[in-house]
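Undergrad: sequence first, predicted model second:
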Amino acid sequence: MIIWRGWGILGLFVTLAGVFGSLTVVEALLGTSESALALGGGIGFLLAGVANFFLGRWLNIIRPAQNAEDFRNQLRADLWERVANDAFQMAPGAPEPSSEAEAAQQIEQVVAGESRNAERAGRNIHTFFFIPLQWLGALECIGGLVFSFYSPFAG
């Protein structure tokens, strides 16, 4: 059974590192009482949630937008090179642009058409149990707050 896509497995590793790391520190400082362990788990989930949120945001939102912009810039450069070599046609059989302004307009139409789905295709592909990493981080933050607020009432 596949439970992650892309780099979604990093969400598990970040969560384990955050929870076990904070549990170790809290146990060393406060002992092994139930309230101390609940506080350590809460802090760990909170830290892991923040880390997963920003990791997921970078992997699922920021990086695909940068990749799409790079694709658009590369496509523009290729099309302008075709215009310079008199080999550009907006569509097969279409006449060549008669001016540079017309070429710019046609290039932007081609770029818009070709790159329409480029950014969308890369978004939210890094998931863990079908949940995008940034939303997994938000859920972990909520769970961490619940554990932290519960800790004074535990044991």
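TA: Sure, I can see it. Residues are numbered from 1 along each chain as shown.

Undergrad: CA atoms for contacts and neighbours, from now on please.
TA: Fine.

Undergrad: can you report how many residues neighbour the nearest residue to residue 24 once chain neighbours are set aside?
TA: Distances taken as CA to CA, 6 or more residues apart in numbering place residue 40 nearest to residue 24, at 7.9 Å, with adjacent residues excluded. Residues lying near residue 40 (other CA atoms under 10 Å) number 27.

Undergrad: may I ask which helix or strand encompasses residue 40?
TA: helix 34-57 (DSSP states H and E).

Undergrad: counting contacts, what elements does that helix pack onto?
TA: Packing contacts for helix 34-57, counted by 3 or more CA pairs under 8 Å, 6 or more residues apart in numbering; DSSP states H and E, involve helix 9-30, helix 133-150.

Undergrad: deepest of these, which one?
TA: Across the helices and strands packed on helix 34-57, the average number of neighbours (mean count of other CA atoms under 10 Å) peaks for helix 133-150, which reaches a mean of 21.

Undergrad: try this one next to it:
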Amino acid sequence: MIIWNGWGILVVLITAVFTVPLGFLAAEVLGSDSAGLGAGAGLVLGAVGVYFAGRKLNAPRQGFHPATGQPVEYRNAHTFFFVPMQYWAFVLPIGGVAAAISALPL
């Protein structure tokens, strides 16, 4: 089961936009055994996209309390598995490196 809050599902979608095409491209150009190299590169590039999207979506916004008129800082909560989106940018490259290493011929 996948758990997300707000636009947190974008972690999967942004990562897939980079990982799937690069995996297929590497498999086509370098051979089917090298698909992990492209997928690893896609995970690293996807991490960059997830970081900037998460920072943008989770940025606090200044507003005013409707009843009192006092300034209030509204915080967004776009999470994926209870982790804010932008922090997934530090987890995804680990998977990318693991995928690239597993695709290397030994």
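TA: It's in. The structure displayed is predicted, hence computed values, not measured ones.

Undergrad: thinking again about what came up before, counterpart of the residue nearest to residue 24 of structure 1 over in structure 2?
TA: Under the alignment (TM-score structural alignment), residue 40 of structure 1 maps onto residue 38 of structure 2.

Undergrad: returning to what we had before: the residue nearest to residue 24 of structure 1 contacts residue 26, doesn't it?
TA: Yes - the pair residue 40 of structure 1 and residue 26 qualifies as a contact (CA atoms under 8 Å) at a distance of 5.4 Å.

Undergrad: what about the nearest residue to residue 67 of structure 1 once chain neighbours are set aside, how many residues nearby?
TA: The shortest distance from residue 67 of structure 1 to any non-neighbouring residue, by CA to CA, 6+ apart, is to residue 119 (7.4 Å). Residue 119 of structure 1 has 18 neighbours, counted by other CA under 10 Å.

Undergrad: try residue 78 of structure 2
TA: Residue 78 of structure 2: 22 neighbours (other CA under 10 Å).

Undergrad: which position in structure 1 pairs with it?
TA: Using TM-score structural alignment, the partner of residue 78 of structure 2 in structure 1 is residue 126.

Undergrad: geometric centre of structure 1: which residue is closest?
TA: residue 60 (2.0 Å; CA atoms, centre = their mean).

Undergrad: tell me if I'm right that that one and residue 119 touch.
TA: No - here residue 60 of structure 1 lies out of contact with residue 119, judged by CA under 8 Å, at a distance of 10.0 Å.

Undergrad: what is in contact with the two at once?
TA: When contacts are counted by CA atoms under 8 Å, 6 or more residues apart in numbering, residue 60 of structure 1 and residue 119 have no shared neighbour.

Undergrad: enumerate the positions of stretch 67-87 of structure 1 that are buried.
TA: Applying a neighbour-count criterion of 16 or more other CA atoms under 10 Å, one finds 68, 71, 72, 75, 76, 79, 80, 83 buried in stretch 67-87 of structure 1.

Undergrad: any chance of these in CSV, plus secondary structure and distance to residue 151 of structure 1?
TA: Below are those laid out as CSV (DSSP: H, G, I helix; E, B strand; the rest coil; distance: CA to CA, whole Å):
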residue, secondary structure, distance to residue 151 of structure 1
68, helix, 45
71, helix, 50
72, helix, 51
75, helix, 56
76, helix, 57
79, helix, 62
80, helix, 63
83, helix, 67
